[in-house]
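Novice: pasted the sequence and its predicted model underneath.
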Amino acid sequence: MKKSVITLLAILAVVAIIVISAIGTYNGLVTMDENVSGQWANVETQYQRRADLIPNLVNTVKGYATHEKETLEGVIQARSQATQIKVDAADLTPEKLAEYQKAQGAVTQALGKLLAITENYPELKANQNFLELQAQLEGTENRINVARKNFNDAAQAYNVGIRRFPKSIFASAFGFEKRAYFEAAEGSEQAPEVKF
């Protein structure tokens, strides 16, 4: 009888270890998944900050550069299109992330054109409101880069976690799927051409 009790206790101990390990693995995957979602929220927050600055910047430039209507409208249109694209962190497919990134890239290009035309307006470049908005926008672009890097780091840690054994067993059993990454913008592999 003592052998059967000891055997039963040993089996129960092994089962308890397996159950505790499975719970820890599952909770670790949930934590990594939530970290990716949190980092995605940070990315969206920084893009929203930029979108909030754009109307003020456009209005400031509009006062000085009234005949640059096409450029100003391009910025407003790009901002409008970018803010209409909503991506849920739980359903962040590579296609949806690429669409989001493309829309945000259009905003970046439009802002680049807007800031380039300001070179033609010395009074605008000296305007304190414009200088402050430009500094805020530059800071926001840096924050966007940091948020995107943090998101990619969290997505990488998560993706590695769900692919490693034995977590891969739990990940597939409980529906944890690979997360997409931000990638370099199309055409960024080519250096810009400089002409004098």
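Specialist: Nice, thanks for sending it over. Owing to the predicted nature of the structure, the values given are computational and were not obtained by experimental measurement.

Novice: could you use CA atoms for every contact and neighbour count after this?
Specialist: OK.

Novice: what packs against the lengthiest helix in the chain?
Specialist: Longest helix in the chain, counting residues (DSSP state H): helix 2-64. The contact analysis (3 or more Cα pairs under 8 Å, 6 or more residues apart in numbering; DSSP states H and E) places helix 2-64 against helix 69-84, helix 122-126, helix 128-163, helix 167-174.

Novice: against that first model, consider the following:
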Amino acid sequence: MIALIIVIVVLVVLALAVVGMYNGLVRLRNKVDEAWNQIDVELQRRHDLIGNLVETVKGYAAHERGTLEEVVRARGAAMAGGQSPAQQAETEGLLTQALGRLIAVAEAYPDLKANQNFLALQNELSSTEDRIASARRYYNANVRELNTKVDTVPSNIVAGIAHVSKREYFEARGESRDPVRVDFGSSGPAVPPPQSYTGTELPRAQAAEPAPQVEGADGTDPAAPDPGPTTPQGS
């Protein structure tokens, strides 16, 4: 009788442990899905802002057709449905590169840089990039926790029964680990302008050379100080 009670208690404990692991896996899976939905919302906002930014730039720099079309193509690829997180990160990275080239082009148009709509779109896009980065960190943290549960014993057994599988991280392939970050602070490293002679001042190399000395007709140096009238000896 006692042995039967012990067996029943052990089975109940195991059942509770399995239920607890199952519920924990389901909660983690739901958190990952929720985190990805938040990223998707911010990405859609990003795509809308980039579309408006392209239209604004087009009004001032319509002849920059190659750069504009590149951004439009990259935006279309990023907006394509059915992408996994890894694929989405890759297309977003390509869009970020194209957007960086568009911003660099805009630097050459002072009227565009001063346009209030352009400035507002830049600020909104920069804020959206920050929210995407925050949402990405939250998503990846939950994915890491879920994948750890799926890989480790005994929760991996329950994961197989519950059909809970590992998820992909949302991060860039290659050197950069932040696929959706755009820095509007500068368009690149400052390059010093080439030295040129404007006619208002001598180039430094010429200014450092001493002026040539020309002797007068009597063989004296005209730049030398006048010694004054000479007095005959004995006067």
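Specialist: Right, received. Where do you want to start? As the structure is a computational prediction, the values presented were derived from the model and not from experiment.

Novice: hang on, the earlier thing: need the helices and strands packed on helix 2-64 of structure 1 in a markdown table with distance to residue 114 of structure 1 and mean neighbour count, can you?
Specialist: Formatted as a markdown table, the helices and strands packed on helix 2-64 of structure 1 follow (distance: least, Cα to Cα, whole Å; neighbours: other Cα atoms under 10 Å):
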| stretch | distance to residue 114 of structure 1 | mean neighbour count |
| --- | --- | --- |
| helix 69-84 | 6 | 17 |
| helix 122-126 | 12 | 13 |
| helix 128-163 | 11 | 18 |
| helix 167-174 | 46 | 15 |
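
Novice: ok, which of the ones you listed comes nearest residue 6 of structure 1?
Specialist: Nearest of those to residue 6 of structure 1, taken as Cα to Cα: helix 167-174 at 30.4 Å.

Novice: isn't residue 64 of structure 1 up against residue 124?
Specialist: Yes: judged on Cα atoms under 8 Å, residue 64 of structure 1 makes contact with residue 124 at a distance of 6.2 Å.

Novice: quick one: common contacting residues for those two?
Specialist: Here residue 64 of structure 1 and residue 124 share no contacting residue, scored by Cα atoms under 8 Å, 6 or more residues apart in numbering.

Novice: so how many other residues sit close to the aligned residue in structure 2 for residue 41 of structure 1?
Specialist: Per TM-score structural alignment, the equivalent position to residue 41 of structure 1 in structure 2 is residue 37. A count of nearby residues for residue 37 of structure 2, using other Cα atoms under 10 Å, gives 14.

Novice: if I look at residue 37 of structure 2, how far off is residue 64 of structure 2?
Specialist: Distance, residue 37 of structure 2 to residue 64 of structure 2, by Cα to Cα, to the nearest Å: 35 Å.

Novice: what do you get for residue 29 of structure 2?
Specialist: 45 Å.

Novice: more neighbours, those two?
Specialist: Relative neighbour count places residue 29 above the other of residue 29 of structure 2 and residue 64, with 21 against 14, counting by other Cα under 10 Å.

Novice: residues touching the closest residue to that one other than its chain neighbours, list them.
Specialist: Closest residue to residue 29 of structure 2 apart from its sequence neighbours, by Cα to Cα, 6 or more residues apart in numbering: residue 146 at 7.0 Å. By Cα under 8 Å, 6+ apart, the residues touching residue 146 of structure 2 are 25, 28, 29, 166, 167.

Novice: which of those tops the neighbour count?
Specialist: In the contacts of residue 146 of structure 2, the most neighbours by other Cα under 10 Å go to residue 25, 25 neighbours.

Novice: trace that one over to structure 1, please.
Specialist: Using TM-score structural alignment, residue 25 of structure 2 sits opposite residue 29 in structure 1.

Novice: now swap in residue 99 of structure 2 and tell me
Specialist: Checking TM-score structural alignment: residue 99 of structure 2 goes with residue 111.

Novice: in which helix or strand would I find its match?
Specialist: helix 94-117 (DSSP states H and E).

Novice: what do we get in structure 2 for residue 102 of structure 1?
Specialist: Using TM-score structural alignment, residue 102 of structure 1 sits opposite residue 90 in structure 2.

Novice: how close does the closest residue to its match other than its chain neighbours get to residue 23 of structure 2?
Specialist: Closest residue to residue 90 of structure 2 apart from its sequence neighbours, by Cα to Cα, 6+ apart: residue 172 at 6.1 Å. Going from residue 172 of structure 2 to residue 23 of structure 2 by Cα to Cα gives 31 Å.

Novice: before I go, just wanted to say thanks for your time.
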